[in-house]
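K.L.:
just coords:
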C-alpha cells in the first residue's frame, strides 16, 4: 500500500500519540491502524484508488466513547470521518474526504428502541435495514419499513444522506424526529423535544422550541449523530398498483406529466421512479452476452435485450397504500390516467392484509439484488451516481434525459438512468457503471462526470448528494450571491468545530485551517 499522506499540521508522531490515547480510552480491540485496516476502509468503488485514504479507524460502542474520541482528536488535531455502516457505495463508502483522516466507525452501536403505540423508533448508527426489519418481524409489530434499493446500509446513515425508498415514507430525511448529537468539542445535545429532559414527545413532534436543528445535521459535518428518531408507516390494510412499461424514450414526457399531478394531488403517496431498460436488465444479464464492441450500445442491441426480457425503454411501478375501499377508488383514477398515455403494457398487482406478501421494496422489505448492476461490464465492477434535482415537468425531464443520453454516447458509456418523484421535484439518478480493471474506461469517468455537472449547472440544476471526489465541485455550483450558503455553512463550522477535526470537506464544508485543501 502506498504511503498515506497526512493533512497539514499533522505528523506521524502526533498520530501515534493519538492512537495510544484512543487505545487507552476505548481498548485496543476498538482501534485499527494496521495496513490491512487502512486498506479495508478505502472506497471499494473509487475512481482513483490513491485518493481519500484513511490513516486508521476507531469503533466506539457508546456515546461516552464517542465523546472521548472527540476530546482526543481535538487534543492532537486529528481529523475524524464518521461513518454509520459505511455502505454508501457509489458515494465514497467508508473512505474519508480528506486523506489521513481517522475513520470513526459506529457500526457497533446497534441499539433499537421501539414505541409500538406511536410507530416510532430510535436507532443508533449501526442499525441496518435488515436489523430493523428483523426486529419488527420478530416482535410482530404492525409497521413497514421504507428501504432503499440496496438495503445493507444504516437506517440512520441513509436518512442523514437523504436516501430514499419506495413506500409513502420513502423520503427518509422527512421522517426524522429527534436526534442525539455529539458536537465536535464533545458536548452532547438532543434536538427537538429531546432538549426538554424526560419529554415523552421526543419522537412525536419534530421541531421543539426555537430553531430546529435536525436538518442542520443532515449532510453536514457539524456533529456526530449517535441516536435518531424515525417515524415508520403503519402496516396498510391493502396495497394495489401496477407495473407499467413504455416503448419509446420520448414517452418520458407523458409519464412525468401524468404521474406528477397524481403525486401532487395525493392519489399517489409513494415516490415512483421511472427507470430505463438498463436499470432492469443489468441485474438480469451482463454486457458480454450481447456484444464485445466498445462504445455505447447501439439501438439494435438495446432492442434485442428489451425483447428477451419483455421490458420497455422506460418502466415504472406505481403503488397505492391504505384502506381497501379507498385504494379501489384511487386505482380507477390511476388506471385511466396511465391508459390515456398508451403504455406498452400494464401488469396489475393487489394485496390485502392476511394474504401472502410480495417481498419487495414496495412492501418495505430489505434487498440487495440491485447492486448486481455493477457486474454489467465484468471485472471489478463499481459505479458512482450523478443525480441533479429537476422540476416536476415533462419537457424539462425529456430535455435533461436527451442531454445526458447524448453525453453517455459521446463518452462511450451505457446509459442507466431514472427519474424519481418527490412531492414537487424529480431526482434524475444517473448511474455510471464501470469496470475498475479497464484503464481506458476508468480514465473517462472523471472528465465525463465533470461534463455532466457543468451541463446541469448551465440549466440551473444541482446535485442533491455526490461522491467524495466531487463535493467541492458540486458545492461550488450552489453559487447564489457569491456562494452565500457555503459561507454560512463555514461560519457554523468554525463556531462549532474551532479545531476543524470533524469530517473536513464533507459536502464542501471546510474548517478555516484546512480551506486550502478545497478544490479550486
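P.N.:
That came through fine. No experiment lies behind these values; they were computed from the predicted model shown.
K.L.:
okay, CA-based contacts and neighbour counts for the rest of this
P.N.:
Noted.
K.L.:
longest strand of the chain?
P.N.:
With DSSP state E setting the assignment, residue counts place strand 425-435 as the longest strand in the chain.
K.L.:
give me the contacts around that strand.
P.N.:
With C-alpha atoms under 8 Å, 6 or more residues apart in numbering as the test, strand 425-435 has contacts from 373-374, 376-392, 413-421, 441-442, 445.
K.L.:
and the strands in the stretch 401-520 of the chain?
P.N.:
Using DSSP state E, counting those that start in this stretch, the strands of the stretch 401-520 of the chain run over 416-421, 425-435.
K.L.:
of these, which approaches residue 10 most closely?
P.N.:
strand 425-435 (35.0 Å; C-alpha to C-alpha).
K.L.:
check which residues of the closest one are buried.
P.N.:
Neighbour counts over strand 425-435 (16 or more other C-alpha atoms under 10 Å) mark 425, 426, 427, 428, 429, 430, 431, 432, 433, 434, 435 as buried.
K.L.:
okay, now the one to match up with it:
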C-alpha cells in the first residue's frame, strides 16, 4: 500500500485539506496512515480490495463536526464517502465506490437519544448498532421489540437507509423510519416530517409533515448525511408462534410461494418470509469440504445427503406469528390446514407467551451467525448478493430459479438461494460465496454476477441493492425512457451537491458536471 490521493488533488493540496480537517475535529480523528486505511478495506473484496481504497478516514463525534467536515470538503473539493458503521457486508462494507475518496465514519456518533415506551419509538444516531439498541431495551426491561437483519453487526439507521430488512412485523426497516435529521451537501441542517417545526411534539409519530415528504430522497442516495433518525419499535405481543417448514422438492417452491404470498398479502403472516436452499442452512454450520471435495458445483445427490443429515428440505421456510393468544392460535390452525396435507404430517410450532424467556420468542435478537456462511469454500471467504425483485407468482419464481440454478452449475458455483416474500413482491436472493484468495473463484464470481444482472433485466426483474463494484451496471438496468430516472437523479444531485462531494457515484448517481445529465 502506498500514499493515495483523492482524484484531481496533489499531495500539497491534500495535506492542506487534512490540516483543516484536523483543526475541525481533532487530530486523533483524522486517520491517514497505511494501517488505518487497511482496516477500512472491504474484508470480502474480490481480490485485494485496493481498487476501492480510501485516502483517509474522518471520524466526527457530533452533528456540528459533520457540518464542518462537509464545508471543508467543499472548499478543498475532497470527496467524502459516508458510512454509519461500515458493516454493509456483501455490498462493499466501508470501502468507497471511487478509489481515493475520504471515508466519513459516523460510528462515534452512537447515542440512543430517546426511547418512548408509550409511543413505541426511538431517536438514535447512525453509530448505534443492533446490539446496542437491543441491550438498551433489555437492560431497562422495556416491552418493546426491534427487527434485525440476518447479520446484525451493522448500524440500525444505515441498514434502513439501504432498504435492508428483518423478519418481524417491523421488518421493512425503511418503513419504520420516522423523522430524519440530515446534513445537506452544503453543510446546512435539515429535519424532515414534523421535525421541520421548531419544538415539534410528533416528530417520531407522523412521517410526512406538511408538503412533500423528503425522507425517501435520503435512502440509497448521496444527497445528504443522516445524523439522527426516529424509528418505530414493535410493542411486545402477548404471544408468538414460530416454525420452519421443510419442503422436500425443488418444485415445491411454486405452490408454497403462492400460499405464503397470499398469507403475506392478507397480513395473516406479518413479516418478510424467507425460505432457502440447503446450502443456505448448511453454510452457517459446516463447510463445503465436509460434504464434497470434487470439481464443479455441488451435485444434487450431495444436497440430498445434506438434507437428510441436517433435517432440511429443499426449501426451508421460516414463519412467525404475532398477537394475542386467540389470533395467534387461529393463524396456527390455518397454516396447519394449508400445509399439513401437502407435507404429509403434523406441524410443530414453538409457542412463546409473555413472561417466557425471550429466546423462545419470534422477536428480533441480534446475531452474527449468518456470517459463518462466508467460510463455505475456506480460505479468506467472501460473499456477494444478487437479489432481483419479482412479482408474487410462484410459477414465475420457480421458472426463474431453475434458470439461475442451471447457470450456477454451468460455471461451477454452488447454488445458494432463498426467496424473501414481502408485502407484494418476492426477492430471489442469489448469494455468491467464494474464497477471495483463489483467482479462478474471483473470475467466476464476477462472470456470474454480471450474467445474473443481465438475465434478470432481460426478464423484467430489477436488482434492489448494489455492491460498490457494480452500482453503475445496476443503475443502467433502470432504463425506461432512455434512462429518465438517472437524468432526474443527476439533476437533483447537481443542484444540491454541485461539487459532487458526497459519495460520488453511489448507486449510479452523479452530478451534471460529472456525466449524470444529458442535454
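P.N.:
Cool, the structure landed. Everything quoted here is computed from the prediction, not taken from an experiment.
K.L.:
tm score of chain vs chain?
P.N.:
Put the two chains on top of each other and the TM-score (TM-score structural alignment, normalised by the length of the second structure) is 0.97; 516 aligned residues with a C-alpha RMSD of 1.6 Å.
K.L.:
would you turn the strands of the stretch 401-520 of the first structure into JSON lines with distance to residue 485 of the first structure?
P.N.:
Below are these laid out as JSON lines (distance: least, C-alpha to C-alpha, whole Å):
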{"stretch": "strand 416-421", "distance to residue 485 of the first structure": "25"}
{"stretch": "strand 425-435", "distance to residue 485 of the first structure": "21"}
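K.L.:
rewinding a little: give me the mean distance between the longest strand of the first structure and the second structure.
P.N.:
Here the mean offset of strand 425-435 of the first structure against the second structure after fitting is 0.7 Å, by mean C-alpha distance after the TM-score superposition for the first structure.
K.L.:
in a helix, that's where residue 245 of the second structure is, yeah?
P.N.:
No - read with DSSP: H, G, I helix; E, B strand; the rest coil, residue 245 of the second structure is strand and lies in no helix.
K.L.:
what sits against it?
P.N.:
313, 316, 317, 318, 319.
K.L.:
likewise residue 231 of the first structure?
P.N.:
The contact partners of residue 231 of the first structure, taken as C-alpha under 8 Å, 6+ apart, are 119, 120, 121, 175, 176, 177, 203.
K.L.:
try residue 391 of the second structure
P.N.:
424, 425, 426.
K.L.:
tabulate the residues you listed (CSV), appending distance to residue 325 of the second structure.
P.N.:
Formatted as CSV, the contacts of residue 391 of the second structure follow (distance: C-alpha to C-alpha, whole Å):
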residue, distance to residue 325 of the second structure
424, 27
425, 29
426, 29
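K.L.:
tell me which of those is nearest to residue 285 of the second structure?
P.N.:
residue 426 (26.3 Å).
K.L.:
roughly how far apart are the closest one and residue 387 of the second structure?
P.N.:
For residue 426 of the second structure, the distance to residue 387 of the second structure (C-alpha to C-alpha, to the nearest Å) stands at 9 Å.
K.L.:
ok so, going back, hmm, which of the contacts of strand 425-435 of the first structure are the buried ones?
P.N.:
Of the contacts of strand 425-435 of the first structure, these count as buried by 16+ other C-alpha under 10 Å: 373-374, 376-378, 381-390, 392, 413-421, 441, 445.
K.L.:
for the first structure, what spans make up the helices?
P.N.:
12-26, 35-40, 63-76, 129-138, 155-160, 251-265, 277-281, 299-309, 324-339, 394-411, 439-458, 471-477, 480-496 (DSSP state H).
K.L.:
what about those, which gets the closest to residue 352 of the first structure?
P.N.:
Of these, nearest to residue 352 of the first structure by C-alpha to C-alpha is helix 324-339, at 7.5 Å.
K.L.:
return the distance of the closest one from the chain's centre.
P.N.:
31 Å (C-alpha atoms, centre = their mean, to the nearest Å).
K.L.:
buried residues in it?
P.N.:
324, 327, 328, 330, 331, 334, 338.
K.L.:
what does that helix contact?
P.N.:
237, 238, 239, 240, 241, 258, 262, 267, 320, 321, 352.
K.L.:
could you export the buried residues of strand 425-435 of the first structure as CSV, including distance to residue 140 of the first structure?
P.N.:
Output for these, formatted as CSV (distance: C-alpha to C-alpha, whole Å):
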residue, distance to residue 140 of the first structure
425, 36
426, 35
427, 35
428, 37
429, 35
430, 38
431, 37
432, 40
433, 39
434, 42
435, 43
